[in-house]
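# Give me the fold of what follows.
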Amino acid sequence: MAEKKAPAEYDEKQIQTLDPLEHIRKRPGMYIGRLGNGSNQNDGIYVLLKEVLDNCIDEFIMNHGNKIDLKIDTEAGTFYTRDYGRGIPLGAVVDCVSKMNTGGKYDGNAFEFSVGLNGVGTKAVNALSAHFRVKSFRDGKFKEACFEEGVLVSENDGKTDEENGTEVEFSPSREIFPKYKIDLGFIDRRMWGYAYLNRGLSLYLNGQKFYSRNGLRDFIEKEINDEKLYDIIYHRDDRLEFGFCHTGNYGENYYSYVNGQYTNDGGTHQQAFREGILKGVNDYAGKNFDGSDVRDGLFGAVAVKVKEPIFESQTKNKLGNTEIRSEVVNKVKAFVTDFLHKNKNVADRLLEKVTLNEKMRKNITDLKKLAKDKQKKVSFKIPKLRDCKHHLNDKSTLGEESMIFITEGDSATGSMISCRDVLTQALFPLRGKPKNSHNMKREFVYKNEELYFMMKAINIEDSLDDLRYAKVIIATDADQDGLHIRNLLLTYFLTFFEGLVTNGHLYILETPIYRVRNKKETVYCYDEEEKDEAVAKLGRGHEITRFKGLGEISPNEFGQFIGEDMRIIQVNIEKMSDIPHVLDFFMGSNTGDRKQFIMDNLA
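Here you go, the predicted structure:
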């Protein structure tokens, strides 16, 4: 047995002071969240791009420039942006992109409404880029500065005929992001988001134009399309924009924004929006409808402008400003009441939906009671759930890292029990294949014990407000049965808990298919290409193991696949109106069409 290495002496030599940009490179997660490899829309390379684009958007918000150019070379891994705003003051170009806590957004004079108030964004991009170039054009003059791995290597200035504005070009560092690939699909959706939130702004991605004339109304129209039950209720003023409509789906679905920043976990503006809708409907109807009856099936979007937004983290996914609540509630309530009085056809359809929701809720009340009584008889705890200590609704820091793995039976769970992080990782094993939820009514969840307990474990019965885990991760085998179970679970969540998916909480775990090793080294491979690379690397004398299921991976091995290097794929929805059609095709009764599709497309 090897001797345990003695810990280093703790003295003055162990105390370090890092340059701010060195600190960003040493602890990038503090500034940009996850690193990733580009396979997730929240991966670091897209955060870097967002930080640069946000500065361009801020210029438009302040009425300077109505065009933004974005060019991306996916092969070289480079990003180029050009806005036509005021341009960074020439004497401050270097400081603005390299000195922490330096910027023009602190006093609110030059930038009244902005997301980046901490003077960090562009500095983080610079520090985490192999190559970073900034060029400001201002009143016939320019200033250019080039950096490599965060270090200034050259400066240049002179006269120019270019329009005012700022140009930024950068390539994420391969030291920080060793194997990243750029997915233009993620960026395409982000460009549409900018367009909807900034009507009248023209954005170009490699020549493709993104433009919205009607703001969030266009967004809602595109998302739900023929699913809407009545005309979209829409309002816009200088500080507040919102729209909503009911669909035939279950649950609530919201997209909320602050100063152009998407807040996928909502916050005070989203809560106030929901409350305002309820109060407006009740005021018009002269009744006291339950909140769930008014909001079930609702699809809404709200955007606010706040002078000093307070976010719960650097990644800005939840707004904390409480002072805006009453203003948003009152504005939404007043507009909804007035709109319904002026549009009787819309009002009648809306109340028809609310009344139907009320009837359905009362119909399943007895089923809820039976299900809860059954749970009490089994145990006060949810059967099979191996919970973690911290949860998202605890409001703790570790709660934001919490996750639950939905596994395929006890075999896979057994490999994960001993290697999971008991503080943040919970396990919920399935007993065989869940039933197909497609075209089922809400009563189905309460009649099916396993799906009921899954809902209770995640805590999404009534809304996402008390969601217990930041990530819900489907962990099934990569064989035919495992993929079928994955599809059944996706159908369950998309049918009854759509918001869990659209708010970015549902993921799929990737685990290795092959293990290639020799006497000196072991390489885990997630696809055929990685296996071929590993075989070439290890040369003669290697052996290949094909994992047929998660249960075949030993606990000692499994730990690394759900640890820091865990690979997960976020389940994303391109367009809400596509969901019913996709579910009909893949999970409906059209067996013949589906079989032919598989035969035609099978590689």
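# When you work out contacts or count neighbours from here on, use the C-alpha atoms and nothing else.
Fine.
# Now for the protein: which helix has the highest residue count?
helix 344-378 (DSSP state H).
# does the residue nearest to the spatial centre of the chain belong to a helix or a strand, and which?
Compute the mean C-alpha point of the chain, and by Cα atoms, centre = their mean the closest residue is residue 504, 4.1 Å away. Element membership for residue 504 (DSSP states H and E) is empty, with no helix or strand holding it.
# That one: what's it in contact with?
Contacts for residue 504 (Cα atoms under 8 Å, 6 or more residues apart in numbering) come out as 264, 570, 571, 572.
# hang on, the last one packs against residue 500?
What that stands for is residue 572. No - using Cα atoms under 8 Å, residue 572 makes no contact with residue 500, being 10.6 Å away.
# Between these two, tell me which one has more neighbours.
residue 500 (23 against 16; other Cα atoms under 10 Å).
# for that one, helix, strand, or coil?
State at residue 500, reduced to three classes by DSSP: H, G, I helix; E, B strand; the rest coil: helix.
# Does it touch residue 464 like I think?
Yes - with contact defined as Cα under 8 Å, residue 500 reaches residue 464; the gap is 7.1 Å.
# Which parts of the stretch 501-603 of the chain are helices?
Assigned by DSSP state H, counting those that start in this stretch, the stretch 501-603 of the chain shows helices spanning 528-538, 555-558, 579-587, 591-601.
# so can I have CSV of the ones you listed showing distance to residue 421 and mean neighbour count?
Rendered in CSV, the data for those read as follows (distance: least, Cα to Cα, whole Å; neighbours: other Cα atoms under 10 Å):
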stretch, distance to residue 421, mean neighbour count
helix 528-538, 28, 15
helix 555-558, 12, 16
helix 579-587, 34, 15
helix 591-601, 39, 11
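# As a markdown table, those helices with distance to residue 352 would be great.
Formatted as a markdown table, the helices of the stretch 501-603 of the chain follow (distance: least, Cα to Cα, whole Å):
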| stretch | distance to residue 352 |
| --- | --- |
| helix 528-538 | 54 |
| helix 555-558 | 52 |
| helix 579-587 | 22 |
| helix 591-601 | 35 |
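# quick one, which of the ones you listed is nearest to residue 443?
Closest to residue 443 of the helices of the stretch 501-603 of the chain is helix 579-587 (Cα to Cα; 19.0 Å).
# ok, and what's touching the closest one?
So helix 579-587 is contacted by 436, 438, 491, 494, 573, 590, 594 (Cα under 8 Å, 6+ apart).
# here's the other one to compare against:
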Amino acid sequence: MAELSVNYSEDSIRSLDWKEHIRLRPGMYIGKLGDGSAYDDGIYVLLKEIVDNSIDEFVMGAGKTIDISVYDHKIYVRDYGRGIPLGKVIDCVSKINTGGKYDSKAFQKSVGLNGVGTKAVNALSSTFTVQSYRDGKSKKAEFTKGELIGDNPEIETTQRNGTSIHFVPDDTIFRNFRFIPEFVENMIWNYVFLNAGLTINFNNQKYFSEKGLHDLLIRNTDAETNRYPIIHLKGEDIEIAMTHGQQYGEEYYSFVNGQHTTQGGTHQQAFREAVVKTIREFYKKEFDASDIRASIVAAISIRVQEPVFESQTKTKLGSLNVGPDGPTVRTFINDFVKKELDDYLHKHPDVADGLLKRILQSERERKDIAGIKKLANERAKKASLHNRKLRDCKWHLDDEKQPEENRKKTTLFITEGDSASGSITKARDVNTQGVFSLKGKPLNSFGLTKKVVYENEEFNLLQHALNIEDGLDGLRYNNIVIATDADVDGMHIRLLLLTFFLQFFPDLVKTGHVYILQTPLFRVRNKKETIYCYSDEERVLAINKLGNKPEITRFKGLGEISPNEFEGFIGEDMRLDPVILSSDVKIKNLLEYYMGKNTPERQKHIVQNLRIEKDEADIIAKAEADAEAETLVVA
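Below you'll find the predicted structure:
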């Protein structure tokens, strides 16, 4: 036998310390890294890990206020709880499996029971400072990338009890990251909805909820289109709020021990089943489950001991039992809904009448399109065998056999025309990136019924490619990326696609799956270097950097970008703009304004915001002049 060329001995075995392991494998602790363009990117997980500890203090009755600020890349969190015991401040943020949550009597129903969260934040931050205020004394410690650099002695203080933490995520790990305020704001709102009576001051703005999940639905629904007043039910370790609107699909906000389980889990599925069962029994009629749940908007929050999640980022509950000796989650939720919802409907006949009318309307709508739906699905099934519109990838979001990291990367690019789809198809990652090619501008679906989704072949094929006909449970791609030219026609196509999603599948947008692809507008290069620019400002800086009149190319469409170049724009550093639906904007009003009849308000908006672009040569000449002027100023 040939001798092995690699010497395998005791010296080959290496043990990493806690911070090295976290920095080497951050995905094990915080999920995907990202750049902040998705609500579940790592920088938001870091913030959440810190705030969770402050929330646990509030739950234990210590401190009713939390101060949070996020400016540029710096994060500050201050609570007014009991404060970390001064002798354990350093250990609590730098020693794995050290914390105050292992004693179930103190923190019976906390999310962060593994003692890792704050340590992960410490290890993944370029600077991390913790200070505890306790009984008139204070202790401060400073770290960089998990390494202790400042162990300050205890000092006297007049500050109220509590803990403050400052940190800056390490930009060598979270490259080109930025915090999107709307994502942080949604996180803050969820905290106050789940902890009625808690006040959070975020960037000097106050967030507070008096009625918990009832307020959550008030914020996320349109009272004018709700078919009946919000049903709000509370019990020990469980809270539920629900109503039915006019939108298509089902919309759920589910939580476990304060953790937003964006991917649902056993508790959300149990609630869906319990609602169907209870309503059938109340009306004594075997309604179709889809008719009962159509247009539902609901929130459920439960607290359980020792929850088991399906990932480190805790976005899907896997627990089967409420506690070590308690009932199953399904039984617990079913028993609560069966009694409380049934009692509520008996006591509020107006709500029961509104709910029944919504169910009967859904039943009529389903039967109206049953025939065309069957034909459309048969056509889609045949087309899927040789669908020229879809160039699929190998891995999908709903493939349980794939690790979560691979499933999170799955992306469908929706492109206009064959030239653009051709470039992306040649440059894409065939494992995680699929391409759906539009033949032109899609139909304006505003004001149309869901029948159009089946009558319009392109919409029907897109619906089947995404697998969202019956909700998001079977969604095949985590990221739906609209990739159109940055011209008037491209913008119009974006608007038409967003209208389609918001009209028929609003939860796809609300749950953060839809993005706009940023592609470079200019290429500035000389013989030594090439710089791709995404704006006029970046182009000016590139001209200034390269100097001596570099070659400038203006990309007029995606089809003009070669596959070799495109590969860099849809890889790890892909620039995506998330489509964020602000909670204070109602979908119906939004679509009416932009896609309805040409109202005086819209005409006024267009006139006030109209820009007349100059000839491209003039623009480039101006950029060169600006760059030259900047050079003179610097000199």
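# The equivalent of residue 90 of structure 2 over in structure 1: how many residues sit nearby?
The alignment partner of residue 90 of structure 2 in structure 1, by TM-score structural alignment, is residue 94. Residue 94 of structure 1 has 19 neighbouring residues, counting by other Cα under 10 Å.
# Grab the nearest non-local neighbour of residue 94 of structure 1.
Nearest non-adjacent residue to residue 94 of structure 1, counting by Cα to Cα, 6 or more residues apart in numbering: residue 145, 6.5 Å away.
# Would you quantify the distance from the closest residue to residue 381 of structure 1 other than its chain neighbours to residue 418 of structure 1?
Nearest residue to residue 381 of structure 1 in three dimensions, chain neighbours excluded: residue 375, at 7.9 Å (Cα to Cα, 6+ apart). Distance, residue 375 of structure 1 to residue 418 of structure 1, using Cα to Cα, to the nearest Å: 27 Å.
# now swap in residue 156 of structure 1 and tell me
On the measure of Cα to Cα, residue 156 of structure 1 and residue 418 of structure 1 end up 58 Å apart.
# Looking at the two, which one has more neighbours?
When residue 156 of structure 1 and residue 418 are compared for neighbours, residue 418 comes out ahead with 13 against 10, by other Cα under 10 Å.
# what comes up buried for stretch 263-282 of structure 1?
263-270, 272-282 (16 or more other Cα atoms under 10 Å).
# mean shift between the helix or strand containing residue 256 of structure 1 and structure 2?
Element membership for residue 256 of structure 1, per DSSP H and E: strand 253-258. Strand 253-258 of structure 1, aligned to structure 2 and superposed, deviates on average by 1.1 Å (mean Cα distance after the TM-score superposition for structure 1).
# which bit of structure 2 covers whatever helix or strand comes next after that strand?
Sequence-wise, the next helix or strand downstream of strand 253-258 of structure 1 (DSSP H and E) is strand 261-262. Mapping strand 261-262 of structure 1 onto structure 2 (TM-score structural alignment) gives residues 259-260.
# Superposed on structure 1, what's the mean shift for that stretch?
Mean deviation for stretch 259-260 of structure 2: 1.3 Å (mean Cα distance after the TM-score superposition for structure 1).
# now that stretch: how far from the chain's centre is it?
Chain-centre distance of stretch 259-260 of structure 2: 12 Å, with Cα atoms, centre = their mean, to the nearest Å.
# who touches it?
In contact with stretch 259-260 of structure 2 (Cα under 8 Å, 6+ apart) are residues 111, 190, 253, 254, 314, 315.
# Run a quick neighbour tally on the residue mapped onto residue 118 of structure 2 from structure 1.
Using TM-score structural alignment, the partner of residue 118 of structure 2 in structure 1 is residue 122. Residue 122 of structure 1 has 25 neighbouring residues, counting by other Cα under 10 Å.
# that older thread, same for the strand holding residue 256 of structure 1, what does it pack against?
helix 268-285, strand 298-304, helix 498-502 (3 or more Cα pairs under 8 Å, 6 or more residues apart in numbering; DSSP states H and E).
# So which of the ones you listed is nearest residue 566 of structure 1?
When these are compared by Cα to Cα, helix 498-502 sits nearest residue 566 of structure 1, at 19.8 Å.
# buried set for the closest one?
498, 499, 500, 501, 502.
# counterpart of the helix or strand containing residue 164 of structure 2 in structure 1, which residues?
Secondary structure from DSSP H and E places residue 164 of structure 2 in strand 162-169. Using TM-score structural alignment, strand 162-169 of structure 2 lines up with residues 165-172 of structure 1.
# about what we covered before: map the residue nearest to residue 381 of structure 1 across to structure 2 for me.
Residue 375 of structure 1 maps onto residue 380 in structure 2, by TM-score structural alignment.
# Am I right that that match is in contact with residue 458?
No - under the criterion of Cα under 8 Å, residue 380 of structure 2 makes no contact with residue 458, lying 9.8 Å away.
# Give me the more crowded residue out of these two.
residue 380 (21 against 18).
# about what we covered before: residue 177 of structure 1 is nearest to which of the helices and strands packed on strand 253-258 of structure 1?
Relative to residue 177 of structure 1, the nearest member of these by Cα to Cα is helix 498-502, separated by 26.8 Å.
# Which stretch of structure 2 lines up against that closest one?
By TM-score structural alignment, helix 498-502 of structure 1 lines up with residues 506-510 in structure 2.
# can you check stretch 240-248 of structure 1 too?
Matched against structure 2 by TM-score structural alignment, stretch 240-248 of structure 1 falls on residues 238-246.
# what about the matching stretch, distance to the chain center?
So, by Cα atoms, centre = their mean, the centroid of stretch 238-246 of structure 2 is 21 Å from its chain's centroid.
# again, but for stretch 308-320 of structure 2
17 Å.
# quick one: it aligns where in structure 1?
Counting by TM-score structural alignment, stretch 308-320 of structure 2 corresponds to 310-322 in structure 1.
# Can you list the buried residues in the matching stretch?
For stretch 310-322 of structure 1, using 16+ other Cα under 10 Å, the buried residues are 311, 315, 316, 317, 318, 319, 320, 321.
# Show me which pair in those residues is furthest apart.
Maximum pairwise distance among the buried residues of stretch 310-322 of structure 1 (Cα to Cα): 15.8 Å, between 315 and 321.
# Distance from the chain centre to the helix or strand hosting residue 498 of structure 2, please.
Assessed by DSSP H and E, residue 498 of structure 2 sits inside helix 488-504. The chain centroid and the centroid of helix 488-504 of structure 2 are separated by 20 Å under Cα atoms, centre = their mean.
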